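> Have a look at this fold, sequence not included:
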């Protein structure tokens, strides 16, 4: 599908009012996207695990206005007015208006909440923008009720990307690829697609325990971090590495090569941080406790041969990944050795999920 396929026009009479609600999960990339072009186009392809417990629930109530002169909405987060979120939503509406021309026809009441604490250090932009995009697509589906399900999901992913790049990977589950790659003919820079190749059952029901080393705002925003890839001395090599790793991952997942999976995923995580440490300006996003957790994982894996590994986002928190088959061992290890390195001993137990869910279908 191309960008033009997602442009809409309506001859139908628009509904006067209504309410929709969707719950969308966060995701954690195994192969990282870092660096982007104009219009939220990724500089390299990525693949992520869609999470389950870490999610955003968003409800959008809409009512027709007499004049369609500008965007009009009220925004509530956790039941309270959130004025500082409004500029980002206004920018988002501006980016997607060409694809959802009804936006200025309505006043919206947007109510959103996270299943995880706002100060937990877990980025909510992916789940938040995905949930909002799905709500807006649900409104369009009420205008165009014959909309194909695949088109609905791909356009929702397309729209979510324009709010937050990684949000396009939070529509479906459990493995999602985003970014054009020659080995995957259906892949696109415009939206995420479900991973189409064989995945060995050893990778089913993978778990992600998120060690909250540092809560609160990240040292560097994702937008700033991505921009640092422009002119980065190692950017070209990094982008080529991501393509190569996607090729390697296909065989790893098909064969059930856990050792290869661990090596690739941990290398990708450390590469992301290496790119930040060698940018201009440069940043060290890991904390001492981040390194302690990593070293303990390496030591435990070496001593017990338990297939437990880590990945990182662009911050200090550590995502501890392990298969269902070692769940009890992994949780015991986390509680005995890793929790001490978490801020206030806090961590989140999550697992691979099936994607976003529609919560209500209400017409008034």
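Structure's in. What do you need? Note that the coordinates shown come from a computational prediction; the quantities given were computed from them, not determined experimentally.
> Only C-alpha atoms from now on, for both contacts and neighbour counts.
Fine.
> Now do the strands in this structure.
Assignment of strands within the chain using DSSP state E yields the ranges 17-31, 36-37, 41-42, 46-64, 72-77, 80-81, 106-114, 175-178, 192-194, 207-211, 309-312, 318-322, 347-351, 357-362.
> Select, out of those strands, the one closest to residue 231.
strand 36-37 (12.0 Å; CA to CA).
> re the thing from before, nearest to residue 232, out of the strands of the chain?
strand 36-37 (12.4 Å).
> could I get the strands of the chain as JSON lines with distance to residue 125 and mean neighbour count?
Below are the strands of the chain laid out as JSON lines (distance: least, CA to CA, whole Å; neighbours: other CA atoms under 10 Å):
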{"stretch": "strand 17-31", "distance to residue 125": "8", "mean neighbour count": "25"}
{"stretch": "strand 36-37", "distance to residue 125": "16", "mean neighbour count": "16"}
{"stretch": "strand 41-42", "distance to residue 125": "16", "mean neighbour count": "22"}
{"stretch": "strand 46-64", "distance to residue 125": "9", "mean neighbour count": "24"}
{"stretch": "strand 72-77", "distance to residue 125": "13", "mean neighbour count": "17"}
{"stretch": "strand 80-81", "distance to residue 125": "18", "mean neighbour count": "12"}
{"stretch": "strand 106-114", "distance to residue 125": "11", "mean neighbour count": "21"}
{"stretch": "strand 175-178", "distance to residue 125": "16", "mean neighbour count": "26"}
{"stretch": "strand 192-194", "distance to residue 125": "16", "mean neighbour count": "25"}
{"stretch": "strand 207-211", "distance to residue 125": "17", "mean neighbour count": "24"}
{"stretch": "strand 309-312", "distance to residue 125": "17", "mean neighbour count": "24"}
{"stretch": "strand 318-322", "distance to residue 125": "18", "mean neighbour count": "24"}
{"stretch": "strand 347-351", "distance to residue 125": "18", "mean neighbour count": "19"}
{"stretch": "strand 357-362", "distance to residue 125": "17", "mean neighbour count": "13"}
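> A further structure is provided below for comparison with the first:
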């Protein structure tokens, strides 16, 4: 795959509005560390979520402010937020060579989340994916011969330049990003939908996000990725992730829940171990996180209920379980875990099919 395959240029100027919803995702095998700008050191695989989404609308008109590099106004939930605006500005700089036609436009971008920001859900993934899909929707009008696979692949490609994990938020229910010998169509530039005979149990898997802490992270994911450059376990981590991808691909076909649980929890703990062994080291989980993890393990062992946990780069817990166990798991959450959640908050989600136009 060559990057220049994704370059279209047009001097045609149109106007209109487009709106897309894109979901967040939760990685089962984690991406941690970069080779270069937004290219992963190791492959990752994720569940696409369903209810935790970002809705983004883009109004596009002929360019008004000629001096601007890319002329846009960005609003998150009706407000201008400097931190977010800087991310959008960097995103436009990175994608400019692949969508050079944007120089002819002014954009008004409105973005809203269905979930609280800083709730431990990858909001950058859903937000960058939904914005990229809006831009691709405009490009599809400029180039009507565009094929659907190209549209989705380039949307993932552009999303990656805003947030690596965003590349996995275009399609569903399961996506792979990063080159892996275990999956022939995988590559570092965009995510690929894993559609090879997924076992039925994983097509409706549940993810309940336990909000342990809703404060902003002390160390950003970008900083964490940078610290992997000198992590003494970096090479072993690349080997481990490739092995786990290989195992997980087989598990997703067979429905072996015991093996699924082992790999998913190992990946979550490895992610945070890598943070602790960075220089400088840092810890993003807290005592409540560990208490909940122990509760989950004890409950699983005593009841034989196939639940497991995973973590993003933060203290909040994604509780994963088959749909058929929803009732008993919700009882467990309400009786044993809710007191560890910030203000009793948790979010019910499930595996989804990917982004959609609205």
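Yep, that arrived. Computed from a predicted model, the values in this text were never measured in an experiment.
> Mind checking the TM-score on these two?
Remark: TM-score between the superposed chains equals 0.97 [TM-score structural alignment, normalised by the length of structure 2]; 357 aligned residues with a CA RMSD of 1.2 Å.
> Now tabulate the strands of structure 1 in CSV and tack on distance to residue 184 of structure 1.
Shown next, in CSV, are the strands of structure 1 (distance: least, CA to CA, whole Å):
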stretch, distance to residue 184 of structure 1
strand 17-31, 15
strand 36-37, 20
strand 41-42, 16
strand 46-64, 12
strand 72-77, 38
strand 80-81, 43
strand 106-114, 33
strand 175-178, 9
strand 192-194, 10
strand 207-211, 26
strand 309-312, 24
strand 318-322, 25
strand 347-351, 26
strand 357-362, 26
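> Of all these, which one is nearest residue 6 of structure 1?
Residue 6 of structure 1 sits nearest to strand 192-194 of all the strands of structure 1, at 14.3 Å, using CA to CA.
> quick one, which of the strands of structure 1 is nearest to residue 262 of structure 1?
Among the strands of structure 1, strand 309-312 comes nearest to residue 262 of structure 1, with 5.9 Å by CA to CA.
> ok, and what's touching that closest one?
30, 262, 265-266, 268-270, 294, 297-298, 301, 318-322 (CA atoms under 8 Å, 6 or more residues apart in numbering).
> Closest one to residue 121 of structure 1 out of these, please.
residue 318 (10.7 Å).
> Aligned counterpart of the closest one in structure 2, please.
Under the alignment (TM-score structural alignment), residue 318 of structure 1 pairs with residue 317 in structure 2.
> So its match is in contact with residue 212, correct?
Yes. Residue 317 of structure 2 is within contact range of residue 212, at 7.3 Å (criterion: CA atoms under 8 Å).
> what about the nearest residue to residue 97 of structure 1 once chain neighbours are set aside, neighbour count?
In this structure, residue 97 of structure 1 finds its nearest non-sequential neighbour in residue 103, 6.4 Å apart by CA to CA, 6 or more residues apart in numbering. Using other CA atoms under 10 Å, residue 103 of structure 1 has 24 neighbouring residues.
> got the contact list for residue 103 of structure 1?
Residue 103 of structure 1 touches 71, 93, 97, counting by CA under 8 Å, 6+ apart.
> change it to 10 Å
Taking CA atoms under 10 Å, 6 or more residues apart in numbering, we find residue 103 of structure 1 in contact with 62, 64, 68, 70-73, 93-94, 96-97, 136, 139-140.
> Just the buried residues from those residues, in PyMOL please.
Here is the PyMOL command that picks out the buried ones among these, judged by 16 or more other CA atoms under 10 Å:
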select buried, resi 62+64+71+72+73+93+96+97+136+139+140
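> list the residues that contact both of residue 317 and residue 212 of structure 2?
120, 285, 289, 292, 341, 346.
> got CSV for those, with distance to residue 335 of structure 2 too?
Shown next, in CSV, are those (distance: CA to CA, whole Å):
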residue, distance to residue 335 of structure 2
120, 22
285, 22
289, 17
292, 12
341, 12
346, 13
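> Nearest to residue 207 of structure 2, out of the residues you listed: which one, please.
Looking across these and measuring by CA to CA, the closest to residue 207 of structure 2 is residue 346, at 10.4 Å.
> Check the spacing between the closest one and residue 298 of structure 2 real quick.
20 Å (CA to CA, to the nearest Å).
> Please apply the same query to residue 322 of structure 2.
From residue 322 of structure 2 over to residue 298 of structure 2 (counting by CA to CA), the distance is 18 Å.
> cool, residue 142 of structure 2 as well?
In this view, residue 142 of structure 2 and residue 298 of structure 2 are 57 Å apart by CA to CA.
> So which of those two has more stuff around it?
Neighbour tally, residue 142 of structure 2 and residue 298, criterion other CA under 10 Å: the higher count belongs to residue 142, 18 against 12.
> Next up, the contacts around the more buried one.
Per CA under 10 Å, 6+ apart, neighbours of residue 142 of structure 2: 8-14, 101, 136.
> ok, and those residues in structure 1?
Using both residues aligned by TM-score structural alignment, their matches' CA atoms under 10 Å, structure 1 keeps these contacts from those: 10-14, 101, 136.
> Could I have the buried ones of those as PyMOL selection syntax?
PyMOL command restricting those to the buried ones, with burial defined by 16+ other CA under 10 Å:
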select buried, resi 101+136
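> Now flag whichever of the kept ones among the contacts of residue 142 of structure 2 is closest to residue 111 of structure 2.
residue 136 (16.4 Å).
> Show the contacting residues for that closest one.
Per CA under 10 Å, 6+ apart, neighbours of residue 136 of structure 2: 18, 99, 130, 142-143, 150-152, 154-155, 158.
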